[in-house]
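1. requesting a structural model of the entry that follows:
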Amino acid sequence: MTEESEPLDPLDLQIESRNQRRSAGRLWQLVRRSTRLVWGSGRLLFVGLLVVQVIAALVLAGQVLVVESFLSAVLELGPGGGVPTVLVAATLGLAGLMAAAALLDSVRGSMSRFLGESVARRTYQDVLDAATAVSLRHFESASFYDRLQRVEASATSRPFQVTQALLGIVGGLAATVGVGAVLAGIHPVLLPLLLLGGLPMILTNRRESRREFQFMVAQTPRQRQRYYLSYLLTTRDEAKEVRAFDLGGPFRSRFDELYARYLADLARHLRRRLALSTVGNLGSAAVLTGTLLVLVTLIGRGAVSVAQAGAAIVAIRMLQGQVQALLRGMQSIFEAGLFLSDVDQFMDLAATARDEEEGDPAPPTFGEITVEDVRFSYPGSATEALRGVDLRIRRGQVVALVGENGSGKTTLAKILAGLYDPSAGAVRWDGRDTRAYSRVSVRDRVAVIFQDFVRYAFTARENIAFGRATADPDGGRVDEAARRAGAADFLEALPAGYDTILSRMFKGGRDLSGGQWQRVAIARAFYRDAQLMILDEPTAALDPRAESALYDSLRSVLAGRTAVFISHRFSSVRAADVIYVLDQGQVVEAGSHDELMAREGMYAELFRLQAAAYLGDPGVPQAR
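-> I've put the predicted structure just below:
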């Protein structure tokens, strides 16, 4: 098996950002990527915005021409000569163009906002798809969570930034061409001088963008800690313990400390960005000053008339704003490009996972599952969670996994369920390695309920039907699964029956007890109707009577299906066909209850210890 690569850590990402090529080719690559993203999210709206940008640029150029006409008419006025028609027309034209510019700006803002949200939606959909596709192994890595948080934020904000920047570039280019043509018509030397004013900002903007990305990468771990503390202080399930142990003050203090460190780092970061921005703007202002001095010289020589000079000043002011908008757009795309590259690398994790999980469809059933010398290590751990595990599960058997905490039971269950691939060794269905099958099809043949199952804040019907999610849950199957799990009576008694939301977070919702929730989770597994059922501590929240009833009926409700269940209660596993005892990641014993008791090994010792806790006599033998 190929080991899955770990996400880049913050230092790797900072080095990567510094090593990106500083070239027009890099900008062109980012523009192409951004254009594809925006085009795929709303092509008609994008085309409409481009049209609006071009019209707005023509309106700006028209204003310069009308200003020149207006000034010429004003300069030709004589005392008592009245107001000539050309001046009235120029005034009305200037007013109309200014009104049109304001209206176009309003339309552009509304359209770009909607397009930006459409782009964010598409990107966020891709992120969610990737997050559910990556191997479960990645969720054991802190660096993966850092990247996931950055990507989630980037997916909602950076595409909008790209959209705005891209449209700003288009508008800036169109306006620069239109107004620049007018300015060049006044005198050809003015335009190149003004464009030179953007050079200092180009040099500083790139450094600002890299600093922003490096700052966000460095801050991500502490941001995650802040969000976690906020979660602890504001969520329902944690509220009771926070109050019981009076943890509000300590958690709040820790939150404040982290936020204070963030603000201190932010202030230092903003000072550095401001210094770079100041250098760029001062350089640009120096070039603008030189351009205006050249214009004054041209007026003095008579190369430019007074009316043309007035129009040129208006054009220079407009063009300076458009060039700055163009450069800001480039900076935004460079900056967003660093974050979107982070998104792309996250998507690559999902693509790699999909490639690794491809294979033939798994058979609908099996005769035997064998686990051969399976080893497994969690990312970042030097200790193997499983060390050469061997076991055999025949069709229709009830198999139990027992052992002390940390012995590897749940890890082995995850491997049997197809959630993890072993680091070494193999799991075989009828002799064939399950890695030869599509992992999705393997998981489709398995129903697994873990001890920390999810309590979905949806209806009871949906909570059960999530065992095999489809557009329309099968009501008959929901009822049958609830009945087999012993959940039908209390679910039917809810205010809206199976259509009651199982959470007090939403209006009309009701909560369940721990034992009732556990029965709903078991019903979810039954609803899946899989050939292999894996139940991790399925009775941990049940009272002794309910636990006994469930195990007594386990074979009948399984209806010939294969079951693997994990339990700390040794009295619960006595009826299993085979019991595997795990210790420190290895199978140390296997057999039926009677066989293991007769062997006087670890199982017998642990069984008697538990019996003594109930009976109060460590010498009492096990009940037969």
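
2. rest of the way, CA atoms for contacts and neighbours
-> Noted.

3. just want the most central residue of the chain.
-> With distances taken as C-alpha atoms, centre = their mean, Glu152 lies nearest the centre of the chain, 3.6 Å away.

4. in terms of helix, strand or coil, where does that one fall?
-> The three-state assignment at Glu152 reads helix, by DSSP: H, G, I helix; E, B strand; the rest coil.

5. that one contacts Val127, correct?
-> Yes: taking C-alpha atoms under 8 Å as the definition, Glu152 is a contact partner of Val127 at 7.1 Å.

6. still on that earlier bit, quick one, what contacts the residue nearest to the centre of the chain?
-> Listed by C-alpha atoms under 8 Å, 6 or more residues apart in numbering, the contact set of Glu152 reads 124, 127.

7. Arg18: which element?
-> When elements are assigned from DSSP states H and E, Arg18 belongs to helix 10-19.

8. over to Pro250. Which of the three states is it?
-> Secondary structure of Pro250, per three-state DSSP, is helix.

9. let's see this one next, to set against the first:
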Amino acid sequence: MRPELGSVLGRPPDQPFRLRQLPGRARGALSVLGQVTRLAWRASRPLTLALGAMSLLTGLVPAATAAVAALVIDAVVVAVRDGPAGPDAGGRILLLVGLQFLVAGLNSAGGAVRSIVERLLGDRLTLTVQLDVMDHASRLELPFFERSSSYDLLRQAQQEAASRPMSMLSLTFAQLQGLVTLVSLGALLFGLSPLLTLLALLAPIPVFVSDARFRRRMFEFAIWASPLRRRMQYVSNLVTTDTAAKEIKLFGLGPHFVDSFRTWGEDLYRRTRRLVTARNLGIAGWGLLATGLGSLGFLYAVRQALAGRLTVGDLVLCSAALIGVQAAAQTLLLGLSAMYQDSLYLATLRSFLTVPAGAEQPDGGQPLHPGPGHVVFENVSFGYPGSPTLALHDVSLEIPPGTTLAVVGRNGAGKSTLIKLLCGLYQPATGRVRLDGQDLREVAPDRLRAEIGAVFQDYVSYQATAAENIGLGDVTRLDDRTRVVASADQAGARGFIERLPQGFDSQLGRWFGEGVEVSGGEWQRIALGRAFMRDARLLVLDEPTAALDAQAEFELFERVRRLAAGRTAVYISHRFSTVRQADRVLLLDGGRIREYGTHDELMADNGEYARLFRLQALAYTETPGPLGTGGSVPPGRKPGPGPDAEPGPDVSGPGPSLTHATT
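-> Predicted structure coming up:
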């Protein structure tokens, strides 16, 4: 069944708005001015200066237009009153009309230039913020990406980064323009009637209070709904990409996911509709009150004109200034409300950008000293955040330089965790990991990882060319085709890549251009080629052959043994015929070391490793019977594995997988 929105997220927040909150919200809104200006300055100083100048210029235009219009009307009235005997009213009128045309032309040209500059600066600002988000995300350590709350924070920062900067920029400089308009028109109106000026400034306040109340609720609703929107995006990606296409087709999951998306989307829509409708009806209602107050102000100005205290031109100026001041004040106040919402987003962005990027080291971390690849685990324990149990318990282990170590164990034994600690992706809770005598905590993470070539069980299939897929293993040599081809050859990928339509320049994957899809085993060989791009002292392979056939896996590890000469190699594999080729074997059980030694030593000990090895070897020695009935035991062999069983055959070729699951 599809969970309803409320059961997924609980009730949305609905905190009441209080007038005493206005000063704090105003400070938060005003802080946006400085923050956005600094961001814009970073994006482009010339464009920021140009946009500021255009905002000042266009902000003065309404006052200039109203003043010139008043002068024109008064000149016309004088010309009509005095007739032909009067002074040269025609020349004055033509001069004023020309001035009015000039003001209108400047307004039009200034508006066009402002639009161009604002768009260009907005694009630069958006790019700057997106780069900030991506750059910081690229430097965050692995634990951040394994928490649900982290994904919510990242989604909020990432989703808004594409549109919010442009909105903030437009709003910030619109506030500057509105302030100039308010001051200039307000000065004109104040010269005619201080009372009308006060009325125009006070009328928009109820609209502002109403809008501020709903802005906060809308932001809280967006934060509350973020996990669900992320869930909807996930379901959408399942249906619209090739990642899960086979299972969705086979199990008929398409209608289920579409229906789930529709249910969640419609529930979100209903809640959003209620919030948006209430906000806009409230603004419309208070806006009518403001309009009524403006009409009363105009009637007051008409009475002043009838009493002879205002000229016709003054009346026109008063009307334009009254409407303009009221509109500018309302725009500024509503802008402050919107800027308060922007300040909430900026707080979210700052929360993300201030997440610590790994362990803080005052000197940035020590360089990694040259060495042969001597690895030591000293009493290492580790537990994943939020998990009540430890993934590794008091592990002490030495891997001599140049040794090939195979790590085996059941599901959840801690094999992949051991690999992550060795790669510096996690830090031990207790104990330490040393590489050539250095504690990995003291080494700069990027310097450590530059010395490691790795293939993980969930390797990435990049939607890029075959050459780029391999070259990404060492971006400093991404364009070194000789090195790329050599790495592909070492991984056994060169042959099938050269048979692709454009060889190493063939686009892999279906997402872009005329891409070519390759098999899972071929993708895995490409990932191995990526690991071979580095001249690393450590080679780490976490289930690197899960998608390879038995012969390809056997040939791969033969290559690994040759290529790892003089380097330390650690790999996880569930095929014991491959494991036995390692110099040493480590058996983990429940996060603890159960057995450690060479294959022959562990077989001679006749412990758990020997039992698992013989159990897997039975698949090659039993005569299969009917499905589900087992098989017969070959002549000369005692039945079943166990302490009294005879040693298994010398399985020199690849064997079946112990388990397909991984830690």
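
10. ok so, going back, roughly how far apart are the residue nearest to the centre of structure 1 and Gly321 of structure 1?
-> 33 Å (C-alpha to C-alpha, to the nearest Å).

11. Gln610 of structure 1 too?
-> Spatial separation of Gln610 of structure 1 from Gly321 of structure 1 under the definition C-alpha to C-alpha is 79 Å.

12. and for Trp429 of structure 1?
-> Using C-alpha to C-alpha, Trp429 of structure 1 is found at 69 Å from Gly321 of structure 1.

13. these two: who's more crowded?
-> Taking other C-alpha atoms under 10 Å, Trp429 of structure 1 and Gly321 do not tie; Trp429 has more neighbours (20 against 15).

14. to which residue of structure 2 is the more buried one aligned?
-> Taking TM-score structural alignment, the alignment pairs Trp429 of structure 1 with Leu435 from structure 2.

15. so what's its match up against?
-> With the criterion set at C-alpha under 8 Å, 6+ apart, Leu435 of structure 2 makes contact with 373-376.

16. across to structure 1, which of those residues hold up?
-> Checked against structure 1 using both residues aligned by TM-score structural alignment, their matches' C-alpha atoms under 8 Å, the contacts of Leu435 of structure 2 keep these contacts: 373-376.

17. from those, pick the one nearest Pro388 of structure 2.
-> The shortest distance between Pro388 of structure 2 and any of the kept ones among the contacts of Leu435 of structure 2, using C-alpha to C-alpha, involves Val376 and amounts to 26.4 Å.

18. pretty sure that closest one sits against Arg434.
-> Yes: under the criterion of C-alpha under 8 Å, Val376 of structure 2 lies in contact with Arg434, with a separation of 5.1 Å.

19. rewinding a little: in JSON lines, list the contacts of Leu435 of structure 2 along with secondary structure, distance to Ser236 of structure 2 and neighbour count.
-> What follows is those, written out as JSON lines (DSSP: H, G, I helix; E, B strand; the rest coil; distance: C-alpha to C-alpha, whole Å; neighbours: other C-alpha atoms under 10 Å):
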{"residue": "Gly373", "secondary structure": "coil", "distance to Ser236 of structure 2": "45", "neighbour count": "24"}
{"residue": "His374", "secondary structure": "coil", "distance to Ser236 of structure 2": "47", "neighbour count": "20"}
{"residue": "Val375", "secondary structure": "strand", "distance to Ser236 of structure 2": "44", "neighbour count": "21"}
{"residue": "Val376", "secondary structure": "strand", "distance to Ser236 of structure 2": "45", "neighbour count": "22"}
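
20. biggest separation within those residues, which pair?
-> Using C-alpha to C-alpha, the two most remote members of the contacts of Leu435 of structure 2 are Gly373 and Val376, lying 9.8 Å apart.

21. nothing else from me, thank you.
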